[in-house]
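> coords please:
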Amino acid sequence: MGNIDLNCDLGEGFEAHEKKRDEDVLQYVTSANIACGFHAGDAGTMQTTVRLAKERNVAIGAHPGLPDFEGFGRREMHITPERAYALTIYQTGALQAFAEAAGTRIRHVKPHGALYTMAAKDPELARAIAEAVWDVKGDMLLYGLAGSELIKAGEKVGLNVVSEVFADRVYQADGTLKSRQEHGAVITDRAQAMEQVRDMVLHKKVKTIAGTYIDIEADSICVHGDNEEAVHFARSIREFLMRENIALKSP
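All right, here's what the predicted structure looks like:
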């Protein structure tokens, strides 16, 4: 019945239990989006996470974010397209160096947090990020919210794009994600998350906060590594896909 990617945002923690969660999640996912030191992570964490992903044959991607450690990159801030371009190149280049030092390579780029959601709606920011990825290496993939401006921008500059959906986030009627600043934006119930995954993968639809359904394209399913249920979600999604004879494969 085809194949799909399962990705997770990793390398975002400093505590021992968070690093252990990253290791556990890597057993189940096919792609890892690794924080590049601006919203989370540091040199040692980047190096370790790249090594762990390589050992488990998980595709490695850069996860550039806004320079906002305190807010974990999830607070919107005004930046120009030129700044977005520079931030993307700087962080992607840093992770690229760690990947090359480990004898591997970066396969994709996926913006983090507020940078991701801003680029989903702002064509100019989306264009700047897409051009940055193209200028670093045109054969890298660009991950973006399904149906978003980032996907459109990636296609326009000639990148191969990956339409991403979320197992653990609530959708709004326009296809965007409910803001994390609002209560109930994150799904923590495993049954609810799995129901959402079934709808998106099998029926190409997702239920919105308004109770309506909208069409959605799912090339990759994301589980957030900082979600306490991340390991359980990743394992349950993998088991579900296997039951449905859907192969798990990085793009």
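> okay, CA-based contacts and neighbour counts for the rest of this
OK.
> who's in contact with Y143?
H108, V109, K110, P111, I151, V161, V162, S163, E164 (Cα atoms under 8 Å, 6 or more residues apart in numbering).
> Skipping adjacent residues, who's closest to the fifth one in space?
Here the nearest residue to I151 in space, its sequence neighbours aside, is G144; by Cα to Cα, 6 or more residues apart in numbering that works out to 5.5 Å.
> want to put them side by side, so please do this one too:
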Amino acid sequence: MQIDLNADLGEGCTTDEALLDLISSANIACGWHAGGANEILNCTRWARQKGTAIGAHPSFNDRENFGRTEHRLSAEEIHAALLYQLGALSAIVRAQGACVTHVKPHGALYNQAAREPAVAQAISAAIRDFDPKLAIFGLANSALITAAQQAGLKAVEEVFADRAYRADGSLVPRGTPGAVLEDEDEVLARTLKMVREQRVQAIDGHWVTLKVQTICLHGDNPHALAFARRIRAQFDAEGIQVRSTVTTP
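I've put the predicted structure just below:
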């Protein structure tokens, strides 16, 4: 058995380099919600040294709210926003002798794409136009997965180790009690169940069936490094290989 373990990096946290020792795919912020050129450069250098797949983590232009405020943009505006951010990150990555392998939207852009087909289609079209070889990481069972597949892109279904779920398979909104998990034992147990059984227990007790291809840890979660160490140690103990779903040249 194998699984991809990814983390959102380049967001100004101090654990990025250490997390890259434990994960197989990195989603690097493109500067609109956090980070910038120096963070992209550092994360790319570390990821290349460790053989970690490098992905773009684009967002709405919303640094003041860390990209977590919803915006109503046209398909054309979303298309331009994605191309702008992918171009900036890709230039730095290529200058380091590496390449971008995947795209994972951030925050509100990710959540809107999960439930709004028009947003999902605009994102998928932009990625296809930029580089049709790029994969899209999206919430399992979501509109973004469907749109990516319809656009002829590789769609990678993602679950979250440190977030609570609702019965419809969506994430419990941040700010709701219990939305962000902080207990190491709980996160480890949930992660193992998702990998072994392809399901997760929602906040109301219902079980949600998921296709688990990649597991995300939020790099800005203060427990991210501890979670990653516990999860990776248990995977290693059980013979579960941690390997990216995308090819790193």
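> any idea how far S90 of structure 2 lies from V212 of structure 2?
To V212 of structure 2, S90 of structure 2 is 27 Å away according to Cα to Cα, to the nearest Å.
> got it, and G97 of structure 2?
31 Å.
> V119 of structure 2 too?
Taking Cα to Cα as the measure, V119 of structure 2 falls 23 Å from V212 of structure 2.
> Who has more neighbours out of the two?
V119 (25 against 22; other Cα atoms under 10 Å).
> Walking through structure 1, point out its strands one by one.
Taking DSSP state E as the test, the strands found in structure 1 are 3-10, 31-35, 59-63, 108-109, 141-145, 160-166, 205-207, 213-215, 220-224, 247-248.
> Quick check: the aligned residue for A202 of structure 2 in structure 1?
Aligning on TM-score structural alignment places A202 of structure 2 opposite T208 in structure 1.
> got it, and R230 of structure 2?
Using TM-score structural alignment, R230 of structure 2 lines up with S236 in structure 1.
> what sits against its match?
M194.
> Helices of the stretch 101-250 of structure 1, start to end?
113-121, 123-136, 149-157, 190-202, 230-243 (DSSP state H, counting those that start in this stretch).
> Adding distance to N57 of structure 1, write those out as a markdown table.
Listed next are the helices of the stretch 101-250 of structure 1 as a markdown table, based on distance: least, Cα to Cα, whole Å:
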| stretch | distance to N57 of structure 1 |
| --- | --- |
| helix 113-121 | 25 |
| helix 123-136 | 23 |
| helix 149-157 | 26 |
| helix 190-202 | 24 |
| helix 230-243 | 16 |
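> And the residue nearest the centre of structure 2, how close does it get to P132 of structure 2?
Centroid check for structure 2 by Cα atoms, centre = their mean gives K104 as the closest residue, at 4.9 Å. According to Cα to Cα, K104 of structure 2 and P132 of structure 2 sit 14 Å apart.
> Ok, H33 of structure 2 next?
Counting by Cα to Cα - H33 of structure 2 and P132 of structure 2 are separated by 25 Å.
> before we move on, what about R174 of structure 2?
32 Å.
> Who has more neighbours out of those two?
P132 (15 against 12).
> re earlier: what residues are up against the aligned residue in structure 2 for the residue nearest to I151 of structure 1?
Alignment note: G144 of structure 1 maps to G138 in structure 2; criterion TM-score structural alignment. Counting by Cα under 8 Å, 6+ apart, G138 of structure 2 touches K104, P105, Y110, A114, L144, I145, A155, V156, E157, E158.
> I'd like those residues as JSON lines, with distance to A126 of structure 2 appended.
Formatted as JSON lines, the contacts of G138 of structure 2 follow (distance: Cα to Cα, whole Å):
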{"residue": "K104", "distance to A126 of structure 2": "13"}
{"residue": "P105", "distance to A126 of structure 2": "12"}
{"residue": "Y110", "distance to A126 of structure 2": "14"}
{"residue": "A114", "distance to A126 of structure 2": "16"}
{"residue": "L144", "distance to A126 of structure 2": "13"}
{"residue": "I145", "distance to A126 of structure 2": "15"}
{"residue": "A155", "distance to A126 of structure 2": "14"}
{"residue": "V156", "distance to A126 of structure 2": "17"}
{"residue": "E157", "distance to A126 of structure 2": "19"}
{"residue": "E158", "distance to A126 of structure 2": "20"}
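> Out of those, give me the one that has the most neighbours.
Among the contacts of G138 of structure 2, L144 has the most neighbours (other Cα under 10 Å), with 33 neighbours.
> Who are the contact partners of V200 of structure 2?
Per Cα under 8 Å, 6+ apart, neighbours of V200 of structure 2: Y165, R190, K193, M194, W207, V208, T209, L210.
> Among these, which one has the most neighbours?
Busiest of those [other Cα under 10 Å] is Y165, holding 25 neighbours.
> That one pairs with which position in structure 1?
Under the alignment (TM-score structural alignment), Y165 of structure 2 maps onto Y171 of structure 1.
> about what we covered before: tell me the one of the contacts of G138 of structure 2 nearest S170 of structure 2?
A114 (8.0 Å; Cα to Cα).
> Make sure the closest one is actually in contact with S142.
Yes - contact criterion Cα atoms under 8 Å: A114 of structure 2 and S142 qualify, at 4.8 Å.
> Please name the spatially closest residue to the counterpart of V157 of structure 1 in structure 2 (chain neighbours excluded).
Matched to structure 2 by TM-score structural alignment, V157 of structure 1 sits across from A151. Once flanking residues are discounted, A151 of structure 2 sits nearest to S124: 6.4 Å by Cα to Cα, 6+ apart.
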